[in-house]
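Participant: A predicted structure for the sequence below; I have some questions about it.
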Amino acid sequence: MPILVYAPGSRGDVAPFTGLGVRLREAGYEVAIASYDEFGGFVREAGLEFRSIPGDPRGIGATPEGQRWQEGGGGPLGTLRMIKAFRSHLAELNEGILAAGAEGADLLLSNSMAVFTAYHVARELRVPLLATPLQPWVPTADFAPDMLVPFQLGAWGNRAVGRISLLTGEYVMGAKQLGALTTSVMRRELRVINGFSSVVVPPLSDWTEDENGVGFWWPASRPDWEPPAALADFLAAGPPPVYIGFGSREFSDPARLNDLVAHAVKLAGVRAVVQSGWARLELNGDDVLTIGEAPHEWLFPRMAAVIHHCGAGTTAAGLRAGVPAIGVPAITDQPFWAKRLETIGASPGWVPFGELTAERLAALITEAPRHAERARALGELVRAEDGASEVVRRVSRLLG
């Protein structure tokens, strides 16, 4: 039986597990990834088995509730908007997680979205479960989860809000028994391997050594990928541009966002590569080029700076490239990563999506070059880590 990796969510929730799956396969294990059909080709291209989870991640974000959630920011109100957006999808999502597990596995790995249901699948199958979140997930005294509280509450308060965050996750995922995954239960019955860098999130005061970040996990490499002629020509025609993209975020007024981004680029006096993504950006001109899909591993090192939504995977890709970043976070863990980028010196600052203006974005773009040297140094540190090897080591310890 294979190792089964649960990775529902957006592309950024799936991509790191393709590279991790390849590393596990190279170590001699069979690997299957369970996610939405939209990402099946992505998984199969990496040479991994794909198990389908029903649902349309774009469709959820495109609903009025989904757009209000993505544009409204975090905090308690943002959490309520998230619950409303996902309510109609929960039953089929949980059924898909259960069905993928029913096909059998020797070991389960799960991102933070699926772990509450995966916990019960593991108990049913009597196999180990490794929680493999891409963001801090175990409650800690060192900070509170940004998705609930955008400020600090002291050691007791931070840890309490972390526990509330777990309860919220169980509720959102329709858990039959709230409170099943307490911190003590997690440490006793499942193991947590955090897929982020200690360069970005240093070891925490109340986490065990095994719970601290092991390093980012990278999408499966595509060494044969070649850029479209328009992109290659644009890059060759002038100085490095800035990258602008919002990944899998979907917004209600793409025309307004296009105008804002175009004005910011003009005010900053820079060239820009704009990735259309689910936000439906579309700008073109002498100094601006809109592109479709392109591996960040190839694209980001050729940029002067990267402006993005601060999803965990995009944040990691920018750090690995060693270029300054500007965060425009909207939901969930995105404000956390935006703050971390600024704190470690890789970013001149960030602005919440709901407060974004052309003037604020242009000002941050203008300041970005001052962070180039620090970003390069951080990139060297991040590239020196090998988070996947630590996962392979721990899996080998479990399965032999």
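Facilitator: Great, that's in hand. Numbers count the residues shown, from 1 in each chain.
Participant: C-alpha from now on. contacts and neighbour counts both.
Facilitator: Fine.
Participant: Identify the residues contacting residue 351.
Facilitator: 327, 328, 329, 360, 361 (C-alpha atoms under 8 Å, 6 or more residues apart in numbering).
Participant: can you redo these as CSV with neighbour count?
Facilitator: Output for these, formatted as CSV (neighbours: other C-alpha atoms under 10 Å):
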residue, neighbour count
327, 29
328, 25
329, 29
360, 13
361, 24
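Participant: In which helix or strand does residue 4 reside?
Facilitator: Assessed by DSSP states H and E, residue 4 sits inside strand 3-6.
Participant: Packing partners of that strand?
Facilitator: Contact here means 3 or more C-alpha pairs under 8 Å, 6 or more residues apart in numbering; DSSP states H and E; on that basis strand 3-6 packs against strand 31-36, strand 107-110.
Participant: helices and strands around the helix or strand hosting residue 17, which ones?
Facilitator: Residue 17 is part of helix 11-26, with elements assigned from DSSP H and E. Where contact means 3+ C-alpha pairs under 8 Å, 6+ apart, helix 11-26 is packed against strand 31-36, helix 312-321, helix 387-399.
Participant: Report the angle between that helix and helix 312-321.
Facilitator: Orientation of helix 11-26 against helix 312-321 (axes from the mean of the first three to the mean of the last three C-alpha atoms, to 10 degrees) gives an angle of 70 degrees.
Participant: Report the buried residues of helix 11-26.
Facilitator: For helix 11-26, the neighbour count (16 or more other C-alpha atoms under 10 Å) marks 11-25 as buried.
Participant: again with stretch 359-378
Facilitator: Using 16+ other C-alpha under 10 Å as the test for burial, stretch 359-378 gives 359, 361-362, 364-365, 367-369, 371-372, 374-376, 378.
Participant: before we go on, here's another structure to hold up against the first:
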Amino acid sequence: MPVERQVSLCARREAAPQEANAGSRGARGENRQRLLKVSSRRCRPIAGDAHPSGKVIPGASGSLVDIDADRIRLAVATGGHHASHFDRAGREYPITWPVLAALLCRFFKRRAATVIGRRVLDSQLRVLLLTAGSRGDVEPFVSLASALRGAGHAVRICVPDDPDAEYGPDHVSLGVSFSALALAVSEVGAMRAYREHIVPAMSKILSRVVDEATAWQPDVIVSHPKLLTVPIVAERLRIPYLTVELAPVLTATAEFPAAGVLRRSYGPVLNRLSYRIPALGERMFATDIRAARQRLGFARSQRVSPSAGSLIAVSPSLLARPLDWPAKANMTGDWPRQPHPGEVLDAEVSEFLSAPAPFAYAGFGSMRGGDPASRAEAIIEGARKAGLRVLLATGWGGLEPPRRCVGRDLLTVSSVPHHLVLPEASVAIHHGGAGTVHAASRAGTPSVLVPFLGDQPFWARTLQRSGLTGKPLHRDRLSSQNVRAAIADAVGRQTAVHSVAERMWTEDGLGVAVAEIVRVAVGGTRR
């Protein structure tokens, strides 16, 4: 007697929902469970003669995934000399193994087409974006949210408090203002700042991440690496998540050290080891991570799955992809700010830009500390000696021009949209944050870098090595003479900077990121 066996393969076939209530959270969650999560808990045994149509299939055994009555079923009875295909009506057709292979291919193509049609073409993906930090950490996520919405997906973005920022529709506050936090930290010692300000703020943020993710029930999470409770809540929701690197900080390479850890390369071994330092953040906030695990019902020893990959929002025109990066490290290109319809500059800024005399832009973003008045005076006087007017953005307090510097050739503002201002500037004097580096390079504007901390020395080193900038200036040793010399050096590098700008305009970092998020959301659901 031949040994009988059955292979049951099931896939749901359904058109895009047209019902008015199909957009409800519960319906979407149920559809996602049915469509993308076929797990062993949803399977039931078949007792010898079961078939969805009610017809008898002699000797059939195996398991049937219980999704609903509208399914595709391929039952194969194999023996020493035959195989049979039972269609949905229960009819038996003798087939050869090549035909069986073709049937299997057809089945999986049909299932993929169903998934893509339902979740992508019909705009059913729910993407949760989570970020924390200064504007340099937030604006790329805002751009990504805009691109995802433009592709037809539902997006919610969780961000820090910032009354002056424009986050777009459906944004949620994480309950912490990083500008206020930076001010509080600057007024006390390091240990006291950590204990009294940083720990309470991060505890609130990490808890809010869990709240928002469990309430909104997304299909995929895309997050900043600071948000250490994302892996836990993603595991509980059984969804994939992607980590965003605005500079290389997590994906190890032997070619250079982690941004913000070492100031220069110390060889392949130490370079790779440097990428373990940022992971120490998990120990600093272990109490909050443990609380999230307990709240979501995790056992102490229960492991969580790693991220589905990294989205490294860095332009390959500025940093060549390391040869030893894994395939799951997706170097997408940068995510520039997207212009809004009808977006215009402040009248005062617009009038300043319309004047024929060239100008230098100067701004240090969220940086503060040291002597902001002396720093601003050195930049203003150095630019004047170079024959340039100055558009100075005070930011979070890194620059504060003294009254004696006031003149018709100086305009002081709190901040400006880089994508509108930098293309008009002759040179940009800035701190070297990832966002400003990419914005200035994309604008074709030469840079003078004055790095403070974090990833800024990394970008100063990278741009100097590629010939796009000269030697960076020290933030506390600025003078009108070295600023003037640095401006002259930067202006002489215009040809190289324009060449990079042309290459960057051919990149589509946002499009690549959206495609990868969709790919992970559709094919990366955990079982």
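Facilitator: Happy to help now that I have it. This one's a predicted model, so the numbers in the text were calculated from it and none came from an experiment.
Participant: Can you check which of the helices and strands packed on strand 3-6 of structure 1 gets nearest to residue 275 of structure 1?
Facilitator: strand 31-36 (22.2 Å; C-alpha to C-alpha).
Participant: closest one to residue 145 of structure 1 among the helices and strands packed on strand 3-6 of structure 1?
Facilitator: Of all those, it is strand 107-110 that lies closest to residue 145 of structure 1, at 19.4 Å by C-alpha to C-alpha.
Participant: where do the strands sit along structure 1?
Facilitator: Using DSSP state E, the strands of structure 1 run over residues 3-6, 31-36, 49-53, 107-110, 129-131, 191-192, 242-244, 272-275, 288-291, 305-308, 325-327.
Participant: Residue 483 of structure 2 and residue 377 touch, don't they?
Facilitator: No: using C-alpha atoms under 8 Å, residue 483 of structure 2 makes no contact with residue 377, being 10.5 Å away.
Participant: What residues does the residue most central in space within structure 1 make contact with?
Facilitator: Taking C-alpha atoms, centre = their mean as the criterion, residue 312 is the residue nearest the geometric centre of structure 1, at 3.1 Å. Residue 312 of structure 1 sits next to 12, 134, 135, 333, 334, 337 when contact means C-alpha under 8 Å, 6+ apart.
Participant: correct me, but the third one touches residue 193?
Facilitator: No: here residue 135 of structure 1 does not reach residue 193: they are 10.3 Å apart, not a contact under C-alpha under 8 Å.
Participant: circling back: rebuild the helices and strands packed on strand 3-6 of structure 1 as a markdown table, extending it with mean neighbour count.
Facilitator: Putting the helices and strands packed on strand 3-6 of structure 1 into a markdown table (neighbours: other C-alpha under 10 Å) gives the following:
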| stretch | mean neighbour count |
| --- | --- |
| strand 31-36 | 26 |
| strand 107-110 | 25 |
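Participant: mind checking which of those is nearest residue 99 of structure 1?
Facilitator: Going by C-alpha to C-alpha, the one of the helices and strands packed on strand 3-6 of structure 1 nearest residue 99 of structure 1 is strand 31-36, 9.9 Å.
Participant: Give the aligned equivalent of residue 144 of structure 2 in structure 1.
Facilitator: Counting by TM-score structural alignment, residue 144 of structure 2 lines up with residue 20 in structure 1.
Participant: tell me the contacts of its match?
Facilitator: Taking C-alpha under 8 Å, 6+ apart, one finds 217, 218, 219, 220, 388 in contact with residue 20 of structure 1.
Participant: which one of the residues you listed has the most neighbours?
Facilitator: With neighbours taken as other C-alpha atoms under 10 Å, the top of these is residue 217, carrying 28 neighbours.
Participant: Show me what that residue aligns to in structure 2.
Facilitator: Per TM-score structural alignment, residue 217 of structure 1 is aligned with residue 335.
Participant: What of residue 226 of structure 1?
Facilitator: Looks like residue 226 of structure 1 aligns to residue 344 there (TM-score structural alignment).
Participant: what's the neighbour count on that match?
Facilitator: 12.
Participant: Please apply the same query to residue 286 of structure 2.
Facilitator: Counted with other C-alpha under 10 Å, residue 286 of structure 2 comes out at 13.
Participant: Between all of the contacts of residue 351 of structure 1, which two are at the greatest distance?
Facilitator: Taking C-alpha to C-alpha, the two most distant members of the contacts of residue 351 of structure 1 are 329 and 360; they sit 14.0 Å apart.
Participant: follow-up on the earlier one: same list as before, the buried residues of stretch 359-378 of structure 1 that is, but in JSON lines and with distance to residue 397 of structure 1 included.
Facilitator: Output for the buried residues of stretch 359-378 of structure 1, formatted as JSON lines (distance: C-alpha to C-alpha, whole Å):
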{"residue": "359", "distance to residue 397 of structure 1": "53"}
{"residue": "361", "distance to residue 397 of structure 1": "48"}
{"residue": "362", "distance to residue 397 of structure 1": "50"}
{"residue": "364", "distance to residue 397 of structure 1": "46"}
{"residue": "365", "distance to residue 397 of structure 1": "46"}
{"residue": "367", "distance to residue 397 of structure 1": "47"}
{"residue": "368", "distance to residue 397 of structure 1": "44"}
{"residue": "369", "distance to residue 397 of structure 1": "45"}
{"residue": "371", "distance to residue 397 of structure 1": "41"}
{"residue": "372", "distance to residue 397 of structure 1": "40"}
{"residue": "374", "distance to residue 397 of structure 1": "37"}
{"residue": "375", "distance to residue 397 of structure 1": "35"}
{"residue": "376", "distance to residue 397 of structure 1": "35"}
{"residue": "378", "distance to residue 397 of structure 1": "31"}
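Participant: Alright, I will stop here.
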